[in-house]
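A.B. asks: Sequence first, predicted model second:
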Amino acid sequence: MKEDSLPRRPVPVLVRDAAEEQRGSFFHLGIVSEKGNRPAPNQDVSGWVWAGELSIGVGIADGMGGHKAGERASWLALGAALQTLAGQSETVSPRERLAQAFLGAWRALNEEAKHDPAVRGMGTTLTLVWLENRQAYFGHVGDCRLYVVKGKECKLLTEDHTLASELEKTGTPLFSREELSGCRHVLTRCLSPMHEAAPDIDSLSIEPPFRLILVTDGIYPWLAVKEATFLLTDDSPLAAAEKLVRIARERGGTDDRTACVMDVFEPTDEKLS
């Protein structure tokens, strides 16, 4: 899509079971989402919302709840969060903007559960990035991950809200690989109609150019951080997202696989790849 065709209204674009690419004056974005090898529908979703000449919100979510509840939870939460991100006054600080976006996501889930008791048990992870004047701020609940690549260095910016992560922090011993694997799938924090989970909110204190990578848990167990840096640095964002999804699939991943890759640069710079 050409830059001059970007929407100037805060209308979120959500991507599931598809590939999308978007360019702006200071960013280049690619998203790929693919259903895993399971009977359930794809519960992952990623997307963005254009919010002005130098502002954009992007996010990723992974739903849960059985049947179609997880599918609905992630779609509703991300759509509401992106809409809230872009719809606030310019005077609102980036951190408060993110906090309100998570609140908007929770309210959307709560309203859905009021009208349909069958989905009261649904929930979703949610990771958001807000770019304002090429500065990045992010919020996070659950076990999707956000990485930043600067040059040849890749750094994880988020913490998994899982039982395994909590046990590792407290030094609790796990006696087998099976125990550790099981604990990695138990969330200690997520968004659900019954729980208004507090997000981790932080900022990224580096100057452009840099690359942001958002992935669901269907991808990162199959790719080491150092390997991701080596494999992805020279790819376009869409090609990098496609490669992440393909590697997870080829290495045996059965979960839904979604990757969002975004290059951020000065408007006068050449694109990163």
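C.D. replies: That came through fine.
A.B. asks: contacts and neighbour counts: CA atoms only from here.
C.D. replies: Fine.
A.B. asks: Quick check: buried residues in stretch 90-110?
C.D. replies: 94-95, 97-110 (16 or more other CA atoms under 10 Å).
A.B. asks: Tell me which two in those residues are the farthest apart.
C.D. replies: P94 and N110 (24.4 Å; CA to CA).
A.B. asks: end-to-end on stretch 114-130?
C.D. replies: The straight-line separation of the ends of stretch 114-130 (CA to CA, to the nearest Å) is 30 Å.
A.B. asks: So what touches that stretch?
C.D. replies: With contacts defined as CA atoms under 8 Å, 6 or more residues apart in numbering, stretch 114-130 is touched by 55-66, 69-70, 73-74, 77-78, 85, 94, 98, 112-113, 136-146, 190-194, 214.
A.B. asks: And here is the other one:
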Amino acid sequence: MDIRIRAAALSDVGRQRRTNEDSFGFDLDRGLFVICDGVGGRAAGEVASRSAVDCVLSRFPYGADGTGGGSDLQRAIQAANRSIFQAAHREPLYAGMATTIVAAHFDGSRMWIAHVGDSRAYLLRGGSLHRLTDDDSQLSQMLREGRRDLSPWDMARMDSVLTQAIGASEMVVPTVTVLNVELGDCFLLATDGICKALSNSEMLSLLLTSNSPEQACHQLTSAANAAGGLDNATCIMVQID
């Protein structure tokens, strides 16, 4: 069975930020997709996110046979973490820089996804949108521990505090997910400027009315701006057909 993979990406600075600290990259030949959301003063967030994307694209092996898809992503992300952590300690202008990451690799039958932070991956299948990643945030940690007594203010505050990020510490442990791919599947990778500005149902509605990965990216970033554009908005849309 022949499988075609199509992809598009788009990044928008939003309506409130002066600079865009999101970065993305992909390589259709290797079925490799990466998106990052940087944090840090001055240009450091932009440096961290761009460095992480470039490192994963360069470190992920060519000709990966699928058996090491998850471990290959982990190693590439951990290499990016070491590089950014060391740069942040070596260069005063980059002190405190870090970035989220979500990376995906399609090996011909499965999609491997690895992430750190609160950028997310979703699967559009059969008219439903399924979230594939769980944020590395204080809020997610509290909810996993069964806390249900949090006020809206507490939830908003904790949602913005990451429990791990690329470059924030010497070691990082990416979470890896794998699932078998079906024809017609669409995978969305997005920074929080999209996935926290729009509800699951809003994103689903936009994706169902899109005719191509390019149109899906344009509709998502436009909707994030229409919702206030409080943050940079970046997404990659991958279609399997």
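C.D. replies: Received, thanks. The structure presented is a predicted model; accordingly, all values stated were derived computationally and were not measured.
A.B. asks: After superposition, what's the TM-score here?
C.D. replies: After superposition, the two chains reach a TM-score (TM-score structural alignment, normalised by the length of the second structure) of 0.91; 238 aligned residues with a CA RMSD of 2.0 Å.
A.B. asks: Selecting buried members of the contacts of stretch 114-130 of the first structure in PyMOL, what would you type?
C.D. replies: Selecting only the buried entries of the contacts of stretch 114-130 of the first structure in PyMOL, with 16+ other CA under 10 Å as the criterion:
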select buried, resi 55+56+57+58+59+60+61+62+63+64+65+69+70+73+74+77+78+85+94+98+112+113+136+137+138+139+140+141+142+143+144+145+146+190+191+192+193+214
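A.B. asks: biggest helix in the first structure, by residue count?
C.D. replies: helix 94-115 (DSSP state H).
A.B. asks: Quick check: the gap between A81 of the first structure and G63 of the first structure.
C.D. replies: 14 Å.
A.B. asks: I meant to write A86 of the first structure there.
C.D. replies: 22 Å.
A.B. asks: all helices for the first structure, in order.
C.D. replies: Going by DSSP H, the first structure shows helices at 69-87, 94-115, 163-170, 177-184, 225-232, 237-250.
A.B. asks: in stretch 126-139 of the first structure, what's buried?
C.D. replies: For stretch 126-139 of the first structure, by 16+ other CA under 10 Å, it's 126-132, 134-139.
A.B. asks: Could you list which residues are in contact with V34 of the second structure?
C.D. replies: Residues in contact with V34 of the second structure (CA under 8 Å, 6+ apart) are F24, G25, F26, V53, V56, L57, I101, V102, A103, A104, L189.
A.B. asks: hmm, I was thinking of I5 of the second structure
C.D. replies: So I5 of the second structure contacts L28, V238, Q239, I240, D241 (CA under 8 Å, 6+ apart).
A.B. asks: now swap in I166 of the second structure and tell me
C.D. replies: I166 of the second structure touches 52, 77, 80-81, 84-85, 98-101, 116-117, 172, counting by CA under 8 Å, 6+ apart.
A.B. asks: what's the answer for P199 of the first structure, then?
C.D. replies: A99, F102, G139, H140, V141.
A.B. asks: how far away is it from F102 of the first structure?
C.D. replies: 7 Å.
A.B. asks: next one: L223 of the first structure
C.D. replies: L223 of the first structure sits 29 Å away from F102 of the first structure, going by CA to CA.
A.B. asks: again, but for D263 of the first structure
C.D. replies: 24 Å.
A.B. asks: go on, D255 of the first structure?
C.D. replies: Applying CA to CA to D255 of the first structure and F102 of the first structure gives a distance of 25 Å.
A.B. asks: Which position in the first structure pairs with S119 of the second structure?
C.D. replies: Mapped onto the first structure by TM-score structural alignment, S119 of the second structure lines up with C144.
A.B. asks: which non-adjacent residue is nearest its match?
C.D. replies: T216 (4.5 Å; CA to CA, 6 or more residues apart in numbering).
A.B. asks: list the contacts for the residue mapped onto that neighbour from the second structure?
C.D. replies: Alignment note: T216 of the first structure maps to T191 in the second structure; criterion TM-score structural alignment. Applying CA under 8 Å, 6+ apart, we find T191 of the second structure in contact with D22, I35, C36, D37, D118, S119, R120, N232, A233, T234, C235.
A.B. asks: do V161 of the second structure as well
C.D. replies: So V161 of the second structure contacts S137, Q138, L139 (CA under 8 Å, 6+ apart).
A.B. asks: So what's the residue count around the last one?
C.D. replies: It refers to L139 of the second structure. Using other CA atoms under 10 Å, the number of residues around L139 of the second structure comes to 22.
A.B. asks: Over to the first one?
C.D. replies: The number of residues packed around S137 of the second structure, counting by other CA under 10 Å, is 19.
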